[in-house]
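In: Sequence and predicted structure are below.
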Amino acid sequence: MKIFAEVTLIEMETLGALRRDHYICLAPDEHRRNLTVRDVPVNHLVGKRFWVGDVVLLGGRLNTPCRYLDPVTGKSVCDLLKHRSGLNCAILEGGDIKVGDEVKRST
């Protein structure tokens, strides 16, 4: 099954490391991911079915940062986000997602 980037996730810890280690703060419109998750290693969700709120997602491929991100944001982040740029997911079942909803893996 080909996974399209219907929903994209990025880890809060990645954004925090950029801020802490490189003094770079990316706003949501700059990192361009749909959902920011905390305490969830998105690399572990590749090929896995999981829930965010009422929505069932299937983890696809890991994102690679887009080269245009540097000139658009005026920040040198592409190389720093390599292998940490988030996860593309397919929506298997739609529903509602609210701020604070947990990410739950299928058992």
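Out: Ah, there it is.
In: From now on I want contacts and neighbour counts done on CA atoms only, so please keep to that.
Out: OK.
In: list the contacts for the closest residue to Asp101 other than its chain neighbours?
Out: The shortest distance from Asp101 to any residue that is not its chain neighbour, by CA to CA, 6 or more residues apart in numbering, is 5.2 Å, and that residue is Gly53. Shown in contact with Gly53 (CA atoms under 8 Å, 6 or more residues apart in numbering): 95-98, 101-103.
In: Can you report how many residues neighbour Cys89?
Out: 26 (other CA atoms under 10 Å).
In: which SSE is it in?
Out: If you go by DSSP states H and E, Cys89 is part of strand 87-93.
In: List the contacts of that strand.
Out: Contact partners of strand 87-93, identified using CA under 8 Å, 6+ apart, comprise 3-10, 42-43, 46, 55-63.
In: also this one, for the comparison:
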Amino acid sequence: MDPEHAPPTVASIHVAKGRRLPTRSVPSVEAEAGAGLVGDRYHGSRHRHVTIQSLPDLEAAAADLGRPVDPGLTRRNLTISGGDVPTKPGARIRVGDVELEVVRIAAPCRLLDDTLGPGAARALHARAGTVFRLLTSGTITVGDDVDLHPDTAPDPTP
């Protein structure tokens, strides 16, 4: 498959033990259905299990800001290599073997102006990703394929 039509993959994974603690990059993370990412500040929360953003959105924000946007500084858990992250509540995606469901759009926090610089929250408006709940458990690893439209997969029968 040519790179232009290859499915997006997990480009990076970040977790933080607490709300104001810095995120740390990890090569993989355990996703626990109904609970969240093990070791992340939102593990055990009711609906905010995983946040996902895309590299093209970060690149567009960086162009607006005039400086790079480090995925770890946005405080999102997963950064994917491409594609449009769904935002419609109830839409489902698959990351590796883990199934997730959209809860809501993730609004950029004003604290981003402190960590990324003035104008960061504005540059990330409509580019800050999506909040998901975990429907199944499993391990999510950097490099895993991401299926942004599992419900519309082509029928394998002729």
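Out: Noted; the coordinates are in hand. Here the structure is a predicted model, which is why all the values come from computation and not from measurement.
In: before we move on, the earlier item: quick check: buried residues in the strand holding Cys89 of structure 1?
Out: 87-91 (16 or more other CA atoms under 10 Å).
In: Tell me the helices and strands packed up against whichever helix or strand comes after it.
Out: The helix or strand immediately downstream of strand 87-93 of structure 1 is strand 103-105, counting by DSSP H and E. For strand 103-105 of structure 1, the helices and strands in contact under the criterion 3 or more CA pairs under 8 Å, 6 or more residues apart in numbering; DSSP states H and E are strand 49-52.
In: picking that back up, filter the contacts of strand 87-93 of structure 1 down to the ones in helices?
Out: Per DSSP state H, helices hold no members of the contacts of strand 87-93 of structure 1.
In: returning to what we had before: measure the mean distance from the strand holding Cys89 of structure 1 to structure 2 post-superposition.
Out: In the superposition with structure 2, the average deviation recorded for strand 87-93 of structure 1 is 0.3 Å (mean CA distance after the TM-score superposition for structure 1).
In: Tell me the residues of structure 2 aligned with that strand.
Out: Matched against structure 2 by TM-score structural alignment, strand 87-93 of structure 1 falls on residues 130-136.
In: Just give me the match in structure 1 for Glu101 of structure 2.
Out: In structure 1, Glu101 of structure 2 lands on Leu58 (TM-score structural alignment).
In: Contacts for stretch 75-84 of structure 1, please.
Out: Against stretch 75-84 of structure 1 from outside (CA under 8 Å, 6+ apart): 10, 14, 18, 24, 62-67, 69-70.
In: Determine the longest helix present in structure 2.
Out: helix 55-65.
In: distance between it and the chain's centre?
Out: Centre-to-centre, helix 55-65 of structure 2 and its host chain are 15 Å apart (CA atoms, centre = their mean, to the nearest Å).
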